[in-house]
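[1] Quick one, what's the 3D model for this:
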Amino acid sequence: MTSEAGRPELWMCRHGETEWSRDGRHTSTTDLPLTEAGEQVATTLAQRLAGTSFDLVLTSPRLRARRTAELAGFGDAVVDGDLVEWDYGDYEGVTTDEIRRTVPGWTVFTHPSPGGETAEQVGARLDRVVARARGAGGRVLVFGHGHALRVLAARWLEQPVLDGRNLRLDTATISTLGFERETPVLLRWNTEA
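    This next block holds a predicted model:
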């Protein structure tokens, strides 16, 4: 599971569980702490990442991502505002089932979020993270959020934002993106090991 020598890698960790992530509530700007279970599983990231060196470590400014980075042993991670979660606007704190009562078939990838970000806006800011990671010239680790990291992976793979819908991402998991020759590829996804 290694990228080709000399090619950049992007390692991604989704933050540990919060009350709202546990309950399926869309959480972007609401700055919730990790649950006790979220803190416990976030500490396991330290041993899962042990022995791997990183040229750059970035984190979303949200408390849940910064705390996960800290518990994983990366308390000095650089805050990058482009790593914040998709802004859900009026759907902040609301579940998909609740939204679908008035907007059948709604997903963040295919429908608007009134008062929030568009897919194009999210893609544009995560394109900046891709450029920063590739420009770092080595192995980069980021701590972030479910939907935003799914978009980040799609953009790394040079796919449209919509393709992030095909990449389920659980809390406190590790995913790795890299290259095979000149082609950006998925090296591992949504792992707990």
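[2] Going by C-alpha atoms from here, please, whenever you check contacts or count neighbours.
    Will do.
[3] Can you list the neighbours in contact with stretch 22-34?
    Identification of contacts with stretch 22-34 by CA atoms under 8 Å, 6 or more residues apart in numbering yields 16-21, 62-64, 67, 84-88, 91-96.
[4] Now do the contacts for the residue nearest the centre of the chain.
    Among the residues of the chain, the one closest to the centroid is L149, at 2.6 Å (CA atoms, centre = their mean). L149 makes contact with 12, 14, 83, according to CA under 8 Å, 6+ apart.
[5] which strand of this structure spans the most residues?
    strand 183-191 (DSSP state E).
[6] list the helices and strands that one packs on?
    Applying 3 or more CA pairs under 8 Å, 6 or more residues apart in numbering; DSSP states H and E, one finds that strand 183-191 contacts strand 174-180.
[7] which SSE is the residue of the chain positioned farthest from its centre in?
    Distance from the C-alpha centroid of the chain peaks at T102, with 27.9 Å (CA atoms, centre = their mean). Using DSSP states H and E, T102 falls within no helix or strand.
[8] Now show me the structure for the sequence below, then we'll compare the two:
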Amino acid sequence: MTAENLGPAVPDLTPSGTPLPMLWLVRHGETEWSRDGNYTGLTDIPLTAAGEAQAEAARGKIGNVAFDRVFTSPLIRARRTAELLGYPDAEVLEHAHEWDYGQNEGRKSTEVRAENPGYIIWNDGVPGGETLEAVAARADRIISTIQAGCGTPMDQDPGAVPMERAALVAHGHFLRILAARWLGFAPDQGRHLVLGTAAVCVLGWDKHTPAVLKWNI
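    Model (predicted):
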């Protein structure tokens, strides 16, 4: 049988007969600190001109997907990216902010490693900041809602219309951790998922197994 005779792909369905939910991830565009290699957690800095151009270009990477919901981190670099993607009314998720880097906030990663050559954030965490487990717990809140197909408002209305396609605009470390948790991995496995500014990813399924469908495009 040829591919042409197979017909269109039939999506895997939930027990209720709806397609399994998919989640698009978009990292915010470039900022001065991301460009220069500074840890940027809760500091609310804007996109650079290059970052705005990156965000606009990312619209083409997404294409004409009709999202049921579009979410964004509360930080301006993510909200502006969502706006430039064409979603000025994206819903703000307060728990989708970047890792709180504590005493490393604003410092260059090269400076941190110069003081401690063996330092790896995935192993050593951040002094005075958020634990990796706490970041993962925030990511798990989003994943559980998406995978359950809950609707408006988040975590409060289980009878609402299921989400088949959702998007989240957020941050590098946070989205890497979220992707690891989507796959059922420990949060530190996000170390293997490099993510550039304004990159687009798609999380979905291989049959009923959580999978990465596209990464860092």
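[9] about what we covered before: what is the equivalent residue in the second structure for the residue farthest from the centre of the first structure?
    Matched across to the second structure, T102 of the first structure falls on E115, judged by TM-score structural alignment.
[10] quick revisit: distance check, the residue farthest from the centre of the first structure against D87 of the first structure.
    Distance, T102 of the first structure to D87 of the first structure, using CA to CA, to the nearest Å: 19 Å.
[11] for the second structure, what spans make up the helices?
    For the second structure, the helices defined by DSSP state H occupy 32-36, 49-62, 76-84, 109-115, 121-124, 132-148, 172-182.
[12] can you redo those helices as JSON lines with distance to T43 of the second structure?
    Formatted as JSON lines, these follow (distance: least, CA to CA, whole Å):
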{"stretch": "helix 32-36", "distance to T43 of the second structure": "10"}
{"stretch": "helix 49-62", "distance to T43 of the second structure": "17"}
{"stretch": "helix 76-84", "distance to T43 of the second structure": "10"}
{"stretch": "helix 109-115", "distance to T43 of the second structure": "16"}
{"stretch": "helix 121-124", "distance to T43 of the second structure": "18"}
{"stretch": "helix 132-148", "distance to T43 of the second structure": "16"}
{"stretch": "helix 172-182", "distance to T43 of the second structure": "14"}
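[13] closest one to R165 of the second structure among those helices?
    In terms of CA to CA, the element of those nearest to R165 of the second structure is helix 132-148, at 8.7 Å.
[14] what range in the first structure does that closest one sit on?
    Aligned by TM-score structural alignment, helix 132-148 of the second structure falls on residues 119-135 of the first structure.
[15] now what about that stretch, what contacts it?
    Residues from elsewhere that reach stretch 119-135 of the first structure (CA under 8 Å, 6+ apart): 8-10, 82-83, 86, 108-109, 139-140, 148, 151-152, 155-156, 161-162.
[16] how about 6 Å then?
    Residues outside stretch 119-135 of the first structure that contact it (CA atoms under 6 Å, 6 or more residues apart in numbering): 8, 82, 140, 152, 156, 161.
[17] Out of those residues, grab the one that's most surrounded.
    Compared across the contacts of stretch 119-135 of the first structure, L152 has the highest neighbour count, 29 neighbours, by other CA atoms under 10 Å.
[18] Just tell me what that residue corresponds to in the second structure.
    Using TM-score structural alignment, L152 of the first structure sits opposite L178 in the second structure.
[19] And for its match, nearest residue in space, chain neighbours not counted?
    Distances taken as CA to CA, 6 or more residues apart in numbering place A139 nearest to L178 of the second structure, at 5.0 Å, with adjacent residues excluded.
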